[in-house]
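Asker: Dropping the sequence and predicted coords here.
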Amino acid sequence: MRSWSGIKKQDALVFDAELFEQLQILVAQGESQYLEFKRKVSEGGEKIVRELIAFANSSGGTLLIGVGDDKTIPGVKYPEDESLAVQQALEKVQPALNIEETWIAIGNNRTVLQYVVHVSDNRPHFIADDQGAREYFIRSADKSIRASREMREIIKRRLKKRDIRFHYGEHEHFLMQYLANNKTITLSEFVGLSGLKKFYASNKLILLVSANVLRIIPSERGDQFTLAFTKS
């Protein structure tokens, strides 16, 4: 059994008006936390797989190949080639992803490939490059971004579903006071203001997010942390 087994495809590719209408309704929603459009597969399918990893590591989602960012639906001419490129790239993902693939005929010998990804119980997933370096991705709004060390550790701890205990010391008190007067703080800001070494500051933030005291807001420019509950 290959690592991408579980992919489902229509047995016979024929135009289905109802399925096409469902596709149009979905595309009309635009890209979001749970929906991504790609015009075609490129770079051996690895960019596509990064999106699928991000969905699996976050809250799940749907990726459509053959749909433009402007919500047009040109489809792809050779769905077999597109699908094969994705399948081959999926073989590099660890742990293996469970993806549902559907081919949707749109007429004029064109097809849209739909990939549905459910949030994974085996997250965080990653893809390794030729040197073995791991890349993790998560979904943030309508973008798939690299997951920080803090985000990866938070994902792992959430899956364990254990009660989290932490020591409320001077640094935790300082952090609560700071966030009571400032909306967010970054890891580098916390390090600079607290005097803690980066490793210890990082672990405190991870622990407080895991205990639902803080909330993490992933960003390409660096995660931000805010109070999980604020007074209205």
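Answerer: Great, that's in hand. Note that the structure is predicted; figures quoted are calculated from it, not measured.
Asker: Going by C-alpha atoms from here, please, whenever you check contacts or count neighbours.
Answerer: Noted.
Asker: Show me where the protein has its helices.
Answerer: Taking DSSP state H, the helices of the chain run over residues 17-28, 46-57, 79-90, 149-160, 170-181, 187-194, 198-210.
Asker: buried sites along the last one?
Answerer: Along helix 198-210, these residues count as buried under the neighbour rule (16 or more other Cα atoms under 10 Å): 201, 202, 204, 205, 206, 207, 208, 209, 210.
Asker: Nearest to the middle of the chain, which residue? Look it up for me.
Answerer: Residue closest to the average C-alpha location in the chain (Cα atoms, centre = their mean): residue 54, at 2.1 Å.
Asker: show me what contacts the residue nearest to it when sequence neighbours are not counted?
Answerer: Leaving out its chain neighbours, the residue that sits closest to residue 54 by Cα to Cα, 6 or more residues apart in numbering is residue 138, at 3.8 Å. Applying Cα atoms under 8 Å, 6 or more residues apart in numbering to residue 138 gives the contacts 53, 54, 55, 56, 57, 58, 144, 145, 146, 147.
Asker: Next one for the comparison:
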Amino acid sequence: MKTTYEISLKEINEWVKKGEHQTLEFKKKIAHPEKVVREVVAFANSQGGKIIIGVDDDRTVSGLRYAEEEQYALEEAIKRYCHPPIHFTSHLISLSEKKGVVVFLIEESLQKPHMVIENPEMLPGKAYVRVNDKSIQASKEMREILKHSKKNKELRFQFGEKEAKLMQHLALHGSITKSTFCKIAGIPSAVASRTLVLLVLTNVLRIHPDDKEDWYVAKE
């Protein structure tokens, strides 16, 4: 939705100088709004963030000739493709009579995980999370962690043989993936998945999402 809060061009230039990072994404224009909603979902599932539209690859704030149309297109795409609905605000900043910059502010959500649903028949859709300057698809484990991380439910686990092998591996190597956990513990993927999710939710491990395979470290 649009807002009366005003963002100055000076603020935009200061943001752009820092480059893309965990909470900032640039776009030259919105050629495919249904793809840009992945960034929106990733921000909502992570720490929130800003999308600035009208910035060139070299960080020049060149603006958009049809800024209001691009703003409307992305607003409608967010409403259409994101589930559950995501809270955001959009701002149009004029550079000249013909050009403007659009800024979308996305808050970190309390209703995680949010999904991109490009086809209503392809539920539940795909979740994304923000990792540094990239938005990557969330794994099954990451989705479960997002789903349960804000719930005030007390979780417990029994420290058994598989957990002991996992912690021994972490003591030697510093990190572990689900596939490695399956191998060293001799357990099925589903068991490894449930165990890793529970250990993250009970603050024993920390998950690091990765577009190839998530990895886990012991929480300090």
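Answerer: Looks like it came in fine. Being a predicted model, the structure only gives us computed values, none of them experimental.
Asker: Any idea what the TM-score comes out to?
Answerer: Taking TM-score structural alignment, normalised by the length of the second structure as the basis, the two superposed chains have a TM-score of 0.94; 217 aligned residues with a Cα RMSD of 1.6 Å.
Asker: Give the aligned equivalent of the residue nearest to the centre of the first structure in the second structure.
Answerer: By TM-score structural alignment, residue 54 of the first structure lines up with residue 42 in the second structure.
Asker: Report back the residue of the second structure that's furthest from centre.
Answerer: Residue farthest from the centre of the second structure, counting by Cα atoms, centre = their mean, is residue 97 at 34.7 Å.
Asker: Can you tell me how far that one is from residue 181 of the second structure?
Answerer: For residue 97 of the second structure, the distance to residue 181 of the second structure equals 59 Å [Cα to Cα, to the nearest Å].
Asker: Residue 26 of the second structure versus the equivalent of residue 122 of the first structure over in the second structure, what's the distance?
Answerer: Structural alignment places residue 122 of the first structure opposite residue 111 in the second structure (criterion: TM-score structural alignment). Look at residue 111 of the second structure and residue 26 of the second structure: by Cα to Cα, they are 25 Å apart.
Asker: out of the two, which sits in the busier spot?
Answerer: Using other Cα atoms under 10 Å as the criterion, residue 111 of the second structure and residue 26 rank with residue 26 on top: 20 against 16.
Asker: Compute the number of surrounding residues for the closest residue to the more buried one other than its chain neighbours.
Answerer: Leaving aside its sequence neighbours, residue 26 of the second structure sits nearest to residue 52 (Cα to Cα, 6+ apart; 4.9 Å). Close neighbours of residue 52 of the second structure, defined as other Cα under 10 Å, add up to 23.
Asker: Centre of the chain to stretch 223-232 of the first structure, how far?
Answerer: Distance, stretch centre to chain centre, for stretch 223-232 of the first structure: 22 Å (Cα atoms, centre = their mean, to the nearest Å).
Asker: no wait, stretch 163-178 of the first structure
Answerer: On the basis of Cα atoms, centre = their mean, stretch 163-178 of the first structure sits 29 Å off its chain's mean C-alpha point.
Asker: Could you do stretch 83-99 of the second structure as well?
Answerer: Relative to its parent chain, stretch 83-99 of the second structure has a centroid offset of 19 Å by Cα atoms, centre = their mean.
Asker: Ok, stretch 19-32 of the second structure next?
Answerer: Computed by Cα atoms, centre = their mean, the chain-centroid distance of stretch 19-32 of the second structure equals 13 Å.
Asker: what's the span of that stretch from first residue to last?
Answerer: This stretch, stretch 19-32 of the second structure, spans 22 Å end to end (Cα to Cα).
Asker: that older thread, quick one: the match of residue 122 of the first structure and residue 84 touch, right?
Answerer: Yes: at 7.4 Å, residue 111 of the second structure counts as touching residue 84 under the criterion of Cα atoms under 8 Å.
Asker: what residue of the first structure matches up with residue 28 of the second structure?
Answerer: Structural alignment (TM-score structural alignment) places residue 28 of the second structure against residue 39 in the first structure.
Asker: Not counting residues beside it along the chain, what's closest to its match?
Answerer: In space, residue 39 of the first structure is closest to residue 66, 4.6 Å off (Cα to Cα, 6+ apart).
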